[in-house]
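Visitor: Got a predicted structure plus its sequence, pasted below:
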Amino acid sequence: MRRRGPALWLSGAAAGLALLAGTAEYGATRVVEGRIEDALRPRLGPTEADLSGPGLLAVARGRVDAAEVTGHDVAFGRITGASVDLSLHGVTTAGDGRATVASVRGRITVPAGAVRASLAAGDRALPVGAVTTDPASGTLRLGLGPGGAATVVLRPELRDGRLSFDLAEATLLGRPAPERLVGAVREELAAAEGRRAGPGGADAALPGLRAEAARVTDRGVEVTVRGTDLHLAPPSGGLA
């Protein structure tokens, strides 16, 4: 019976230490994840980082071996409303909004609605109605005008690392569209591509990120991306 008191005290102390260690680990993990999110926010918008490995060790080393980054309303160059799923490796954060990433790979999905918004913007915007995806053919089908009288079929492709759309087919009331309509569509596609390009060119989303492939899925257009030696800095500090 006399040994019970010290044993209970030791058990309580151990539990307290475990709680403190767990709290410290959670806090350190959130600090590192927050630094990664802060470094990405000026380029992608709001994202959520999920650290792989001990947070305390990452703080002590100043380096993260791996982290997963997801977001559901991010910017891909000039296209907004995309979702992102990235795997980052060898991340160093300074706590001032700067970070370096040894390598990154993943995918960015541009939903059909974001494609519609991109084509419907600008002075010569297309009167885009419904947008449907056709993964089997690798195309997007757009209805134009009142009631979707005209139909345009677009095939996504990459040009200099940017997402572009090639006109595969255009019909009006089920028949081949007149050249005037085809020409107008091509002009707006070129104008939209110019708006999406913006500063930064191929790596407008993240400096050093390269788009490698694009394919149509049920959700929209999925772009596979990869990059090495990324240097991120706040806009006021420029890019390293």
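Guide: Noted; the coordinates are in hand.

Visitor: Please count neighbours and contacts with C-alpha atoms only from this point.
Guide: Noted.

Visitor: isn't residue 153 right next to residue 134, touching?
Guide: No. Residue 153 is not in contact with residue 134 according to C-alpha atoms under 8 Å; the separation is 9.7 Å.

Visitor: Looking at those two, which one has more neighbours?
Guide: residue 153 (20 against 16; other C-alpha atoms under 10 Å).

Visitor: Who are the contact partners of that one?
Guide: 139, 140, 141, 142, 167, 168, 169, 170 (C-alpha atoms under 8 Å, 6 or more residues apart in numbering).

Visitor: re the thing from before, touching both of residue 153 and residue 134, which residues are there?
Guide: Taking C-alpha under 8 Å, 6+ apart as the contact rule, residue 153 and residue 134 both touch 140, 141.

Visitor: Below is structure B, check it against A:
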Amino acid sequence: MPYTNKIITRLNSFFIEIGALSYFTGRFFKELFKRPFEFKEIMRQAYNMGNQSLLLVGITGFIIGLVLTLQTRPTLMEFGAVSWMPSMVGISIVREIGPIITALVCAGKIGSGIGAELGSMRVTEQIDAMEVSGTNPFKYLVVTRVLAITLMLPLLVIIGDAVALYGSYLVENVKGDVSFHLYFSQVFESLEFGDIIPATIKTFFFGLAIGLVGCFKGYYCEKGTVGVGVAANSAVVFTSLLLFIIDFIAVFVTDIFYDI
């Protein structure tokens, strides 16, 4: 019986948090179209997020391209289909691997940073001071950060995809003596707009989820300085789960359109 009560309590907490996040999201869209529009702050946040994440995204993408090609090449050689390597890697990275891996990297890097930053401002009463002074902290702190990561993530995904494909090309060049022109000609011949457009659109939703969850966890941080670490950690965990859910929905919807 105590175990059942514990499960019920956790479920209640989970659904309460989902409701609070939904309200937070609604407030974001409400504040989004209100003046003033903090363009300078949005650009500053976008630059900081992109600049801080670019190296990590590039290294991750490069290693993904290397590993994916090294792991897949022996299997394709057994079936005499090694010539399909550029097409297979290109479709895999652009459709799925590039967007979701880059989003997870940014969730760990940017999402936790937002949660910790806003959490620190909450426990040191900086957000309360902004409210007392008559400014709108939600508009300045939350809306700008969510918009910045929503705009930057698609660009980071494109860069990550390009670096991953280049890493794959290097393996093919060393192992199979494939030229740069031949490799990327096969990659682009295999890709269609139906591969690129859905993959790009869902990155905006990935960025929105990372920004909203990170800001939500930090903005309502509690329990003093200990809560800052909890906010940063829970932001990454919750965002990662949400990213997989969004990715599943995007793939499911895209598959329906393909069938039509």
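Guide: Looks like it came in fine. Every value quoted in this text rests on a predicted model; they were computed, and no experiment measured them.

Visitor: Any idea what the TM-score is?
Guide: Between these two chains, after superposing, the TM-score reads 0.31 (TM-score structural alignment, normalised by the length of structure 1); 114 aligned residues with a C-alpha RMSD of 4.9 Å.

Visitor: Remind me what the longest helix along structure 1 packs against, helices and strands.
Guide: Across structure 1, the longest stretch assigned as helix under DSSP state H is helix 4-44. Using 3 or more C-alpha pairs under 8 Å, 6 or more residues apart in numbering; DSSP states H and E, the elements in contact with helix 4-44 of structure 1 are strand 48-52, helix 55-61, strand 63-76, strand 79-93.

Visitor: Turn those into JSON lines, columns for distance to residue 176 of structure 1 and mean neighbour count.
Guide: Below are those laid out as JSON lines (distance: least, C-alpha to C-alpha, whole Å; neighbours: other C-alpha atoms under 10 Å):
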{"stretch": "strand 48-52", "distance to residue 176 of structure 1": "46", "mean neighbour count": "19"}
{"stretch": "helix 55-61", "distance to residue 176 of structure 1": "60", "mean neighbour count": "16"}
{"stretch": "strand 63-76", "distance to residue 176 of structure 1": "33", "mean neighbour count": "20"}
{"stretch": "strand 79-93", "distance to residue 176 of structure 1": "30", "mean neighbour count": "20"}
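
Visitor: Tell me which of those lies nearest to residue 23 of structure 1.
Guide: Residue 23 of structure 1 lies closest, by C-alpha to C-alpha, to one member of the helices and strands packed on helix 4-44 of structure 1: helix 55-61, at 10.6 Å.

Visitor: any residues touching that closest one, and which ones?
Guide: With contacts defined as C-alpha under 8 Å, 6+ apart, helix 55-61 of structure 1 is touched by 24, 25, 26, 27, 28, 29, 30, 32, 64, 65.

Visitor: So how do I select the buried members of those residues in ChimeraX?
Guide: Only the buried entries of the contacts of helix 55-61 of structure 1 go into this ChimeraX selection, using 16 or more other C-alpha atoms under 10 Å:
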select :25,28,29,30,32,64,65
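
Visitor: Among the contacts of residue 153 of structure 1, which one lies nearest to residue 180 of structure 1?
Guide: Proximity of the contacts of residue 153 of structure 1 to residue 180 of structure 1 (C-alpha to C-alpha) peaks at residue 170, which lies at 11.1 Å.

Visitor: Toward the C-terminus, what is the element adjacent to the helix or strand encompassing that closest one?
Guide: Assigned by DSSP states H and E, residue 170 of structure 1 falls within strand 162-172. Counting by DSSP H and E, the next helix or strand C-terminal to strand 162-172 of structure 1 is strand 175-176.

Visitor: helix or strand right after that next one?
Guide: On the C-terminal side of strand 175-176 of structure 1, the closest following helix or strand by DSSP H and E is helix 179-197.

Visitor: Tell me which other helices or strands that next one touches.
Guide: Counting contacts by 3+ C-alpha pairs under 8 Å, 6+ apart, helix 179-197 of structure 1 is packed against helix 112-119, strand 162-172.

Visitor: give me that answer again for 10 Å
Guide: On a contact count with 3 or more C-alpha pairs under 10 Å, 6 or more residues apart in numbering; DSSP states H and E, helix 179-197 of structure 1 meets strand 79-93, helix 112-119, strand 150-159, strand 162-172.

Visitor: residues of it that come out buried?
Guide: 182, 185, 188, 189, 191, 192, 193, 195, 196, 197.

Visitor: Within its local environment, how many residues does residue 101 of structure 2 see?
Guide: Residue 101 of structure 2 sits with 18 neighbouring residues when counted by other C-alpha under 10 Å.

Visitor: Confirm for me that it is in contact with residue 57.
Guide: Yes. Under the criterion of C-alpha atoms under 10 Å, residue 101 of structure 2 makes contact with residue 57 at 8.8 Å.

Visitor: overlap in contacts of these two?
Guide: 157, 160 (C-alpha atoms under 10 Å, 6 or more residues apart in numbering).

Visitor: Distance-wise, check the residue nearest the centre of structure 1 relative to residue 29 of structure 1.
Guide: Computing the C-alpha centroid of structure 1 and ranking residues by C-alpha atoms, centre = their mean puts residue 84 first, at 3.2 Å. Here residue 84 of structure 1 is placed at a distance of 21 Å from residue 29 of structure 1 (C-alpha to C-alpha, to the nearest Å).

Visitor: what's the answer for residue 139 of structure 1, then?
Guide: 42 Å.

Visitor: same deal with residue 72 of structure 1?
Guide: For residue 72 of structure 1, the distance to residue 29 of structure 1 - C-alpha to C-alpha - is 22 Å.

Visitor: and what of residue 184 of structure 1?
Guide: For residue 184 of structure 1 relative to residue 29 of structure 1 (C-alpha to C-alpha), the value is 52 Å.

Visitor: again with residue 191 of structure 1
Guide: 44 Å.

Visitor: Mind checking which of the contacts of residue 153 of structure 1 are buried?
Guide: For those, buried by 16+ other C-alpha under 10 Å: 139, 140, 141, 142, 167, 170.

Visitor: Which of those sits closest to residue 111 of structure 1?
Guide: Proximity of these to residue 111 of structure 1 (C-alpha to C-alpha) peaks at residue 140, which lies at 10.9 Å.
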